[in-house]
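>>> generate coordinates for the sequence data below:
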Amino acid sequence: MIEVYSWPTPNGHKVHIMLEECGLPYRVIPVDIGSGAQFGSAFLAISPNNKIPAIVDPDGPDGRPISLFESGAILLYLAGKTGRFMPEDTRGKYEALQWLMFQMGGVGPMLGQAHHFRIYAPEKIAYAIDRYTNEAKRLYGVMDKRLASSTYIAGKQYGIADMAIFPWLRSWKNQGVEMGEYPHLKGWFDEIAARPAVQRGVEVLANARQPQITDKAREMLFGATQYKRH
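All right, here's what the predicted structure looks like:
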């Protein structure tokens, strides 16, 4: 059984969704990032970047346990393990990879910054809010244009690129975006949201997350603790 070290964030939900879609047995081990659990030595041995999610698969590719961190790498590993949600042909594989990298290098970091400066930053900095809100809107536009001519993000088949992007768009209001302005993206979003495995995936640990960020959580996530050498 795969062990999943996670928390109910977009990056955590990517992996929860993939596991549910694949039907793989897994056990969730909560890593409360608001309390500083990500800095524990046991977790750092698996995820040296102190970020969730991470997994341990006792049945690795060579029959030995393997641990992995970085959500994109985990999605690729699970796709390889199951032979699902990744095109088999070379062209399709690289098309899927480019959109997965688009999420990892663009959608996640930029929408994360939009969340930070719009919601979490103790000081409201107009330049930063405008910068990342505008970048969020630009990325939504890129995806909307793509989906005007493609059934799914990476082509005709639903796959890991869709799973990687979807959780980040669930908070579109917090990003200063109006989803209705992107009709092709909205249609795709509604279709993905209706998938039973996706619904199960986003419910994993959903009750554990606090609706309000505490001072301690702010310190753990954004303060000096984050920059210590652990």
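>>> can we go C-alpha only for contacts and neighbour counts from here?
Noted.
>>> may I see the buried residues of the helix ranked longest in the chain?
Secondary structure of the chain per DSSP state H: the longest helix is helix 126-147. Residues of helix 126-147 classed as buried: 129, 132-137, 139-141, 143-144, 146-147 (neighbour count, 16 or more other C-alpha atoms under 10 Å).
>>> same thing with stretch 31-51?
By neighbour count with 16+ other C-alpha under 10 Å, stretch 31-51 contains the buried residues 31-34, 36-39, 43-44, 46-47, 50-51.
>>> kindly report the same for stretch 177-191.
Buried, per 16+ other C-alpha under 10 Å, within stretch 177-191: V177, M179, Y182, H184, L185, K186, G187, W188, F189.
>>> one more, for comparison:
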Amino acid sequence: MMQLFGYDTINTLKVLMLLMETDAEFEFVPINIRAGEQHKREFLDINPAGKVPVLRDGSQHQTESNAILMSLAHKMNWGLPEDPKEYGCMISWLFYQASTQGPHFGQIEYWNKLAKQPNTRALTHLRTIANRTIQHLDDQLKGRQFICGKNYSIADISLFPWLHIHDHLGLTIKGVNNLELWLERIGRRPASMKALAFLGSNSMFDKKIE
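Take a look at the predicted model:
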């Protein structure tokens, strides 16, 4: 059985969404990153980068959330567009999410919620970039159900979690109707709701790795 090492994080949510979509059997192994468990030798032997999530499948360990999405999608034959143009679109969005959306939205969360000392200038700058990202996504979703066309793919899964918590980040999607509809469309999928509910069970995150 596959094992998912993760915590209540955006990148763990991505992988859970795909696992729920495919009804895959897996064991969840919580790594309490707020208690520093990702720096313990037991976990560093699994991922020397000290990051979650990690997917163990047999003797193989896959790291980096979007790479895990790709590996799982191929394994489960799910969420990969058959049309070459849509497939290329999906790859581009996975890289965009990892290089642009993820880092900037993550920094907003840090300065907005986690930093001991505020940095208003940095937060304003990052929110400006995030708002451009929101507008860009809204523009690309015009006339589309999903980010690469009519088919739901792992590109949509990769982009959804940060946007799902836009209120938490102090961002707004008011008036960007294409993006609002897209978020609602993904959020009401049974697999999305199951993944969000799974991470909402906070008691599991008290467990320590042995």
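>>> rewinding a little: mind checking which of the buried residues of stretch 177-191 of the first structure are in helices?
Counting by DSSP H, the part of these found in helices is H184, L185, K186, G187, W188, F189.
>>> quick one: end-to-end distance for stretch 148-161 of the first structure.
16 Å (C-alpha to C-alpha, to the nearest Å).
>>> now do that stretch: distance to the chain's middle.
Computed by C-alpha atoms, centre = their mean, to the nearest Å, the chain-centroid distance of stretch 148-161 of the first structure equals 17 Å.
>>> so that stretch aligns onto which residues of the second structure?
Alignment of stretch 148-161 of the first structure against the second structure: residues 142-155, by TM-score structural alignment.
>>> with stretch 216-227 of the first structure instead?
Going by TM-score structural alignment, stretch 216-227 of the first structure sits over no part of the second structure.
>>> hang on, the earlier thing: need the max-distance pair from the buried residues of stretch 31-51 of the first structure.
G34 and I46 (18.7 Å; C-alpha to C-alpha).
>>> which residues touch the alignment partner in the first structure of W111 of the second structure?
Aligned by TM-score structural alignment, W111 of the second structure pairs with F117 of the first structure. F117 of the first structure is in contact with K124, I125, A128, I129, counting by C-alpha atoms under 8 Å, 6 or more residues apart in numbering.
>>> rebuild these as TSV, extending it with distance to L100 of the first structure.
Putting these into TSV (distance: C-alpha to C-alpha, whole Å) gives the following:
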residue	distance to L100 of the first structure
K124	31
I125	30
A128	26
I129	26
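>>> name the nearest of these relative to C22 of the first structure.
Nearest member of the contacts of F117 of the first structure to C22 of the first structure, counting by C-alpha to C-alpha, is I129, at 37.9 Å.
>>> ok, now how distant is that closest one from L111 of the first structure?
11 Å.
>>> can you give me the helices in the first structure?
Using DSSP H, the helices found in the first structure span residues 10-22, 41-46, 71-82, 90-102, 108-115, 126-147, 160-169, 183-193, 196-203, 215-222.
>>> can you redo those as CSV with distance to V56 of the first structure?
Shown next, in CSV, are these (distance: least, C-alpha to C-alpha, whole Å):
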stretch, distance to V56 of the first structure
helix 10-22, 12
helix 41-46, 8
helix 71-82, 10
helix 90-102, 22
helix 108-115, 23
helix 126-147, 32
helix 160-169, 19
helix 183-193, 27
helix 196-203, 18
helix 215-222, 24
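>>> right, so of those, which gets closest to I2 of the first structure?
helix 10-22 (9.3 Å).
>>> the closest one vs the second structure, average distance?
Taken over the aligned residues, the distance from helix 10-22 of the first structure to the second structure averages 0.4 Å (mean C-alpha distance after the TM-score superposition for the first structure).
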